[in-house]
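1. heads up, no residue letters with this:
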């Protein structure tokens, strides 16, 4: 069905893999189109999954955007390409489902931006992050100038972006870009463990929590607090809230039904 990515569902978890290992999974227009199609047609409508793991085939997560494609692009073509990249990242960021980036290797340029669009980032000890764009005459154009400062602070984001400095997994963890670093062979098991843990929680509450966090980061504290109140109210209207609290009182595991 896809030439540049693979997508499958196993045990209630979605697995989206960028699959251009010979090109280090670089994001060209066709890859972006396939990711968008997968998000829109396979992932978004599937109520059987709440969590998706995003990773890359081979030794890279995504080593950046496709320089060969961009090199001779016109201004209008560059604009369209950038818009397409933003659409993919924003779809992941705004979708109610939870996305875990399992960063197995190089996450540079568009790859770093893809990881940042996900909700949580786990990294192999071999992972490398960076935004090398200014060394190529452009800037991070798939959300990097916006998401990186929100994750690591303005000064650190400027240091990484303006100097085009790559950082290894331990440094990415230190500055808060990734949430956990594990041995390469432990990366997917750790991502699956986390995916199952999130999937075991009340789906409506998980979705509302993601929405509230995202909304709060885009506005002032008072407006974000109002959004949180409404999100909490939605949880109180759910059957899962009653089940979760009843199970707690009865000292048993809850059986959430996404209702």
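-> It's in. Computed from a predicted structure; not experimentally measured. Numbering: from 1, shown residues only.
2. drop to CA atoms for contacts and neighbour counts, all remaining ones
-> Fine.
3. how about residue 113, nearest residue that isn't a chain neighbour?
-> With C-alpha to C-alpha, 6 or more residues apart in numbering as the criterion, residue 113 has its nearest non-adjacent residue at 5.4 Å, and that residue is residue 144.
4. pull the number of nearby residues for that neighbour.
-> Using other C-alpha atoms under 10 Å, the number of residues around residue 144 comes to 24.
5. for it, list the residues it contacts.
-> Listed by C-alpha atoms under 8 Å, 6 or more residues apart in numbering, the contact set of residue 144 reads 109, 112, 113, 116, 131.
6. switch those over to TSV; also include secondary structure.
-> Output for the contacts of residue 144, formatted as TSV (DSSP: H, G, I helix; E, B strand; the rest coil):
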residue	secondary structure
109	coil
112	helix
113	helix
116	helix
131	coil
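7. second structure for comparison follows:
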């Protein structure tokens, strides 16, 4: 389930799990895309993305993917990349607020944001090497743009679970917070530095930076 609201030039996109975690299935990705499209012409300067229920996002449902044909798998990959490209192209500054598990395609999702903050309890993994798969959401291209080489290689190749400190030292995270309340407060403070800027200026700065990666 997705909730979108806009308040004082800040948009809030909240993922609420229908099961145990926030799974990026076809329905959810389409819902997020449709929600974000409504923001493009809005006065919002910032988009804050948060996942409830102990996870930011945990990627696709592997059991569902096992039943995909080659055509289905390609379509799902294209859909995921469509979402992440949209996040990079919209005029809003996108901030991922991570509290809990961020796994597989969820890491790719966060990598498409402009900034990433996480709580100390958050855990990260890209377990494809343990499952015999490679992410189809473009994470092998996006994550190296925001993370140091030795760190993203360890993330992908081992498939192990890493803490927020590892991701911060690797350059993936902009900041680490004590808990969910501290996360919100820190991002609130950071957002104040953005919303007093000209919206058009922010948009062109974002585009130039992204194209220069």
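-> Sure thing, it's come through. Predicted, not measured: the structure shown is a model, and the values here were computed from it.
8. what do we get in structure 2 for the residue nearest to residue 113 of structure 1?
-> The equivalent of residue 144 of structure 1 in structure 2 is residue 139 (alignment by TM-score structural alignment).
9. look up how far residue 37 of structure 1 lies from residue 223 of structure 1.
-> Shown here: residue 223 of structure 1 relative to residue 37 of structure 1, a distance of 33 Å by C-alpha to C-alpha, to the nearest Å.
10. all helices of the stretch 101-250 of structure 1, in order?
-> Ranges of helices within the stretch 101-250 of structure 1 are 110-117, 144-152, 154-163, 169-174, 187-199, 203-217, 221-236, 239-249, based on DSSP state H, counting those that start in this stretch.
11. of all those, which lies closest to residue 49 of structure 1?
-> With respect to residue 49 of structure 1, and counting by C-alpha to C-alpha, the nearest of these is helix 187-199 at 7.9 Å.
12. so where is the closest one in structure 2?
-> Under TM-score structural alignment, the counterpart of helix 187-199 of structure 1 in structure 2 spans residues 183-195.
13. so which bits of the longest helix seen in structure 1 are buried?
-> Determined from DSSP state H, the single longest helix within structure 1 is helix 75-94. The neighbour-count criterion (16 or more other C-alpha atoms under 10 Å) identifies 78, 81-82, 84-94 as the buried residues of helix 75-94 of structure 1.
14. kindly report the same for stretch 21-30 of structure 2.
-> In terms of neighbour count (16+ other C-alpha under 10 Å), stretch 21-30 of structure 2 has its buried residues at 21, 22, 23, 24, 25, 29, 30.
15. pick the one among those closest to residue 188 of structure 2.
-> Looking at these and their distance to residue 188 of structure 2, the nearest is residue 22, at 23.4 Å (C-alpha to C-alpha).
16. post-alignment, the longest helix of structure 1 versus structure 2, mean distance?
-> The superposed helix 75-94 of structure 1 is, by mean C-alpha distance after the TM-score superposition for structure 1, a mean 0.6 Å from where its aligned residues fall in structure 2.
17. chain center to that helix: distance?
-> Here helix 75-94 of structure 1 shows a centroid-to-chain-centroid distance of 15 Å under the convention C-alpha atoms, centre = their mean, to the nearest Å.
18. over to stretch 213-232 of structure 1?
-> From the chain centre to the centre of stretch 213-232 of structure 1 is a distance of 21 Å (C-alpha atoms, centre = their mean).
19. returning to what we had before: how about TSV for the buried residues of helix 75-94 of structure 1, with distance to residue 10 of structure 1 added?
-> As requested, these are arranged in TSV below (distance: C-alpha to C-alpha, whole Å):
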residue	distance to residue 10 of structure 1
78	37
81	32
82	32
84	29
85	27
86	28
87	26
88	23
89	24
90	25
91	22
92	20
93	22
94	23
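20. between those, which is closest to residue 247 of structure 1?
-> Nearest member of those to residue 247 of structure 1, counting by C-alpha to C-alpha, is residue 94, at 30.7 Å.
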